[in-house]
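S.K.: below are the sequence and a predicted model for it; my questions follow.
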Amino acid sequence: MSQNCNFIIKENKNLITNFEEKFEKEVLYHKNNPALDYGEDEGFLYVNAKYSKLYIQINETIILLDIDKCTIIEKPILIKQLHELYRLFFDYLENSEYKSDYWKLFEWQEQEIFEYKHSFIDPKEFNAEFVSEFLNKLTKNDLAISVTPESTKTQNSFIKKTWFEVGFQFANGKIYDLIKEKLSHEQIAGTLFKSGRIKIDSYRTWISCSLGKVEKENQNKSIFLRPNANKELNTVISYCKEKNITISEKFKKQCNENGIILN
C-alpha cells in the first residue's frame, strides 16, 4: 500500500525544516542565475517542483493516517506534520508571489501511477477545504492525540520567521539605535542575532535591504517591500502592543514612506 510511517516522517521532516528560508534562497539563486540552455526557466521549474513535493507528502501522510497503521507514537507526529505541510502549501505558497497552478499539469501526467499506488487526491480537486476537513475529522475521532489548534499555531508560527525577527528589531528601535552608534550592518546583525536561526550574514542582508535601495530581485529580503509587508509589519506591531513594547517613531516613518498602513 503506502510506504512505512517512519520513512514518511523523515521525508516530511526534511521537507518542512527551514522550508521558507531554503525556498526563498533557491528562488533568488535561480533568478540571478537563469539557465542558458533552451531558455528554460529554472526558477519556474523549482517552484513547481516544491509544490509537487508538498502535494505528494500531504497525500502520503493522509493515506498513512487514513489506513491507521502507524503506532501511537508515530500518529501524533504525522498529524502535527500534516498541519505544517498544510500551512506551507496553503498559507505560505498560495499567499505568496510564487503562487502557481502549473504543478497540477505536471502531477496530472503522473496521476495514473499515483492512482495505481496510492489513490492520491486528484490535483484538480486538491484544495485547503479537503485537507482541513480531514484534519478536523482526525482530531474529533481521536481526542487522545494532542494537536495544536490551527488558530494557535497560526498565532505562534510567525515568531521564528526572519521577517518577524528583523521587523521586531526595527519596530522596537534597536536597529536605529545601533545605526546612531555608527555600527555597520554586519555589526548590527552580530549584536542582535548572535543566537539566530540563520547565518549572521543572512540577517545582515535583510537589514541592508530594509534600510537602503534594493534591486527588485532582493525585495523579498526587505521587510518594507515584501509582497505581504503590510500584513507582516502589522503582525509585528500587534505583537509589540501585546507585550507593551514602545514602537519606534523612525520605524513608523519608514513604514509610511513605503506605503505601509499600520493599524
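M.R.: In hand now; what should we look at?
S.K.: switch to C-alpha atoms for all contacts and neighbour counts from now on
M.R.: Will do.
S.K.: pull out the buried positions in the biggest helix by length in the chain.
M.R.: Secondary structure assigned by DSSP state H gives helix 42-67 as the longest helix of the chain. The neighbour-count check on helix 42-67 (16 or more other C-alpha atoms under 10 Å) flags 42-44, 47-65 as buried.
S.K.: what about the helices in the chain?
M.R.: Under DSSP H, the chain gives helices at 5-16, 19-32, 42-67, 74-86, 102-109, 111-117, 128-141, 150-157, 162-171, 174-180, 185-192, 200-211, 229-242, 249-257.
S.K.: pick the most deeply packed of these.
M.R.: helix 162-171 (a mean of 22; mean count of other C-alpha atoms under 10 Å).
S.K.: helices or strands next to it in the packing?
M.R.: Contact partners of helix 162-171 among helices and strands, from 3 or more C-alpha pairs under 8 Å, 6 or more residues apart in numbering; DSSP states H and E: helix 200-211, helix 229-242, helix 249-257.
S.K.: pasting the second one now:
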Amino acid sequence: MSSQLYIVIISALIFEFINGMRDSSNIVATMISSRAFSPRMALGMTAIAEFFGPFLFGITVAKTIGSDIVDSNLITLDVLLACLCGSIVWNMITWFFGIPSSSSHALIGGLIGATMVSVGWQSIKLEGLEKVLIALFTSPVIGFVIGFIVLRVIYFLSQNATPNINNFFRRGQFFTVIGLAFSHGTNDAQKTMGIITLSLIISGTQQEFTVPFWVILVSAGTMALGTSVGGWRLIRTLGGKFYKIRPVHSIATQLTSAVVILGGGWRMISLPPGSLPYRPAHYFRRVFTG
C-alpha cells in the first residue's frame, strides 16, 4: 500500500475515534442523567455493544457510503482525505461547543463537496444521495412520532403502578442501552468501513466493493475506544440542558432511538429504484443539468 493510502486510512480511523467519542453522548446521556448507571459503567457497556454491532447486524451501511454515493472510478485519494479532514474539523467544532450533530451527514457532505470540486457533479450518484436525504429529513420526524407513542404506551401500562416502577425503568435501561449501542455500532462504525474500502478500491488494492474483515475489526475497535473515552461536553448538553430526565423518559428515548436507527439501516438503504412515487433524485438531476 502507498503512503497516501496509509494517510487516508489513519485519517478515517481518527474520524471514527472522534465519532465514537461524540456519539457516545447520544447513548449514555439519558441513562446517566436518570441515574440508572454510573458514567463509567454506562460508557463501558456502550463501547462493548458498539464493537459487536457490525459483526451481528451486517455492513450494508458501509456499501451505501462507499459505493452508492460517488463513482469510485472518478475520484482520488486526495478527495477522500479532503472529505475526512472536513468531517474531523466539523466534529471537533461541534464537540467543543457541545452541539449535537450528525457525524454521518458531515462525512457524506464532505464526500460530496470534495468530489464536486474535484471532478464535478457527474460523479455523484443521485439515487444514492436520495437515500441520504430521505434519512436526513425523515429520521427526526419518525423519532418524534415513535417516541411520543412509546412514552404514551408506557404511561398507560404503568398508570396504576407504585413509585417502585422507577426501579424497573432504571434496571430496564440495561437492555435498551445495549440495543441502542448495537444499532449505533451497526450504523456508525460502517461509515469508516465504507471510506476505507473505497480507498482500497481507488488505490487498486482491491477490485470490488467487499469490506475486508480487518477493516471491520479495526473500525469497530476504534469506535469502541472513542466511546469509552466519552464526549462529556455533549453528554452534559443532551442529559441536562433540554429537560429534567426521569428513568421513564430515558428508557423510552433509548428504545425509540434503537428502533429508528436499526430500521433505517435495514430498510432505507435497500429501497429499490422506483419504489417511491416521487423521486427526489429526479429533482436534483434537473437542478444540476439545467
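M.R.: Thanks, I have it. Treat the numbers as computed from the prediction; the structure is a model and nothing was measured.
S.K.: tm score of chain vs chain?
M.R.: Put the two chains on top of each other and the TM-score (TM-score structural alignment, normalised by the length of structure 1) is 0.25; 132 aligned residues with a C-alpha RMSD of 7.3 Å.
S.K.: thinking again about what came up before, format the helices and strands packed on helix 162-171 of structure 1 as TSV; extra columns: distance to K75 of structure 1.
M.R.: Formatted as TSV, these follow (distance: least, C-alpha to C-alpha, whole Å):
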stretch	distance to K75 of structure 1
helix 200-211	36
helix 229-242	33
helix 249-257	44
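S.K.: of the ones you listed, give the one that comes closest to N32 of structure 1.
M.R.: helix 200-211 (15.7 Å; C-alpha to C-alpha).
S.K.: what angle sits between the closest one and helix 162-171?
M.R.: Counting by axes from the mean of the first three to the mean of the last three C-alpha atoms, to 10 degrees, helix 200-211 of structure 1 points 60 degrees away from the direction of helix 162-171.
S.K.: what's the burial count for L136 of structure 2?
M.R.: Using other C-alpha atoms under 10 Å, L136 of structure 2 has 14 neighbouring residues.
S.K.: mind checking how far it is from I142 of structure 2?
M.R.: Using C-alpha to C-alpha, to the nearest Å, we find L136 of structure 2 at a distance of 11 Å from I142 of structure 2.
S.K.: ditto for V132 of structure 2
M.R.: 15 Å.
S.K.: comparing those two, which residue is more hemmed in?
M.R.: Counted by other C-alpha under 10 Å, V132 of structure 2 and I142 do not tie: V132 has more neighbours, with 20 against 15.
S.K.: which residues touch L15 of structure 1?
M.R.: L54 (C-alpha atoms under 8 Å, 6 or more residues apart in numbering).
S.K.: of all the helices and strands packed on helix 162-171 of structure 1, which lies closest to L135 of structure 1?
M.R.: Comparing those by C-alpha to C-alpha, helix 229-242 comes nearest, at 26.2 Å.
S.K.: specify the angle between that closest one and helix 162-171 in degrees.
M.R.: 60 degrees.
S.K.: tell me what helix 229-242 of structure 1 is packed against?
M.R.: Partner elements for helix 229-242 of structure 1 (3+ C-alpha pairs under 8 Å, 6+ apart): helix 162-171.
S.K.: between the helix it packs on and helix 185-192, how many degrees?
M.R.: Using the same axes, to 10 degrees: helix 162-171 of structure 1 against helix 185-192 is 90 degrees.
S.K.: all helices of the stretch 151-290 of structure 2, in order?
M.R.: All helices of the stretch 151-290 of structure 2, identified by DSSP state H, counting those that start in this stretch, fall at 165-202, 213-229, 232-240, 247-266, 280-289.
S.K.: pretty sure K31 of structure 1 is touching F44, no?
M.R.: No. Using C-alpha atoms under 8 Å, K31 of structure 1 is not in contact with F44, being 9.4 Å away.
S.K.: distance of C85 of structure 2 from S228 of structure 2?
M.R.: 23 Å.
S.K.: the two: who's more crowded?
M.R.: In this view C85 of structure 2 and S228 are compared by other C-alpha under 10 Å, and S228 has more residues nearby, 22 against 19.
S.K.: identify the residues contacting the more buried one.
M.R.: So S228 of structure 2 contacts M21, S24, L43, G44, T46, A47 (C-alpha under 8 Å, 6+ apart).
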